Structure formats: C-alpha cells, structure tokens
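K.L.:
Below are the sequence and a predicted model for it; my questions follow.
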Amino acid sequence: MENHNLTHEFPELEDKINVLKLNDEIFKKMYVNYEEVNALIQHYEEGEQNHTTDEHLTALRKKRVHLKDDVYSYLKQN
C-alpha cells in the first residue's frame, strides 16, 4: 500500500508542514481535511471487504488530489 501522508508526499517540506499545522489555522484545516480523506481511502483499500463502490473510491481519490494541490500551493505561498 502506497503511503500518501503529506510528509511522505512532500518530504522536502516536512519541517514547514509541521510548523504550519501547529501555528496556522488555515493550513491546519487543510491538513486535517487531506489526512481524513487519505485515511478513509486507506481504510477502504486495506479492508478485506470493500464497503464502498468503485465510483465513491474514485471520487475520494480525486478529492485527495485536489486537496494535495491546494496544500502544495499554500505551502509554496507561505
């Protein structure tokens, strides 16, 4: 299973991620949203029984990509 945590996705920005998630409320909300969606995807992918549809899982993956793009943009601007 591939790791999609933000610090794994952006290892070069790990220090900045850690500082912003503690000190920046906007970033903290973005971080939590991303990690929640990522955890849900992992739950569905790792479960022996998949309790969702392929369409729902695809929609969650697309949402994760958009959230990741937003987080990256915010990291680069701040």
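P.N.:
Perfect, I can see it now. Numbering: from 1, shown residues only.
K.L.:
For the rest of this, base every contact and every neighbour count on C-alpha atoms.
P.N.:
OK.
K.L.:
Can you spell out which helices and strands pack onto the longest helix seen in the chain?
P.N.:
If you go by DSSP state H, the chain has its longest helix at helix 54-77. Contacts defined by 3 or more Cα pairs under 8 Å, 6 or more residues apart in numbering; DSSP states H and E place helix 54-77 against helix 25-46.
K.L.:
contact partners of the helix it packs on?
P.N.:
1, 4-6, 20-22, 50-52, 57, 60-61, 63-64, 67-68, 70-71, 74 (Cα atoms under 8 Å, 6 or more residues apart in numbering).
K.L.:
hmm, try it at 10 Å
P.N.:
1-6, 17-22, 50-53, 56-58, 60-61, 63-68, 70-71, 74-75, 78 (Cα atoms under 10 Å, 6 or more residues apart in numbering).
K.L.:
Just the buried residues of it, please?
P.N.:
27-28, 30-31, 33-35, 37-38, 41 (16 or more other Cα atoms under 10 Å).
K.L.:
Check it against this one:
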Amino acid sequence: MIMQVEHHDLHHEFPEYLDVIHALKAASEPFGTLYDEYQHLTSEVERLEEEDLPVDDFAIETMKKHRVRLKDQMYRMLVAHKNGD
C-alpha cells in the first residue's frame, strides 16, 4: 500500500512568499544554504514515508523537528526581507 505523503517544500508552505524565496535564494548565501538543507531533508523524509522504509520513528521525528527549525529560520528571514529589514 502506498502512503499518501504531504509535501512540505517551501513553495507549498509559503505560497505568499514565492517572489521573496526566489530573491533570497539568489541574494543571500545563508538563506540559500538553509533552503538547500531544508529541501534535501524534505526530500529524504518524503522518500522514507513514500517507500515505507524500515526507519525507526525516532529518526524520522528527529528529521522532521530539524526541518521545522530550518523552516522557522527561513520564515524569519522571509518576513524580514519582505518588511525591508
């Protein structure tokens, strides 16, 4: 049975910030690094969930918590950039 996996890429998470995401990816190395790490982690979590691979729940939960921390950092950067800070 294939599990329905919810996608968490930034474009789905923050559709109202699409232009800002693209601008920051191009202009901010720290944002770009966080973005790349977030995308890689998201892809890995989704792959593990889709393929229902034998990974302990603690490992996946740890990955998801790290992903949330990355998303929070990027969200603060997006808001600051959009507000001109």
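P.N.:
Yep, it's here. Since we're looking at a predicted model, the values are computed, not measured.
K.L.:
sorry, back to before: distance to residue 13 of structure 1 added to the buried residues of helix 25-46 of structure 1, as CSV?
P.N.:
Below are those laid out as CSV (distance: Cα to Cα, whole Å):
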residue, distance to residue 13 of structure 1
27, 13
28, 15
30, 15
31, 13
33, 18
34, 16
35, 16
37, 20
38, 18
41, 23
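K.L.:
related to what we said a few turns ago, so the longest helix of structure 1 aligns onto which residues of structure 2?
P.N.:
Under TM-score structural alignment, the match for helix 54-77 of structure 1 in structure 2 covers residues 57-80.
K.L.:
Give me the residue at the spatial middle of structure 1.
P.N.:
residue 34 (3.1 Å; Cα atoms, centre = their mean).
K.L.:
Residue 43 of structure 1 matches what in structure 2?
P.N.:
Residue 43 of structure 1 maps onto residue 47 in structure 2, by TM-score structural alignment.
K.L.:
Report the separation between that match and residue 22 of structure 2.
P.N.:
25 Å (Cα to Cα, to the nearest Å).
K.L.:
cool, and residue 62 of structure 2?
P.N.:
From residue 62 of structure 2 to residue 22 of structure 2 the distance is 28 Å (Cα to Cα).
K.L.:
go on, residue 29 of structure 2?
P.N.:
12 Å.
K.L.:
same question, residue 34 of structure 2
P.N.:
13 Å.
K.L.:
quick one: secondary structure of residue 8 of structure 2?
P.N.:
Secondary structure state of residue 8 of structure 2, per DSSP: H, G, I helix; E, B strand; the rest coil, is coil.
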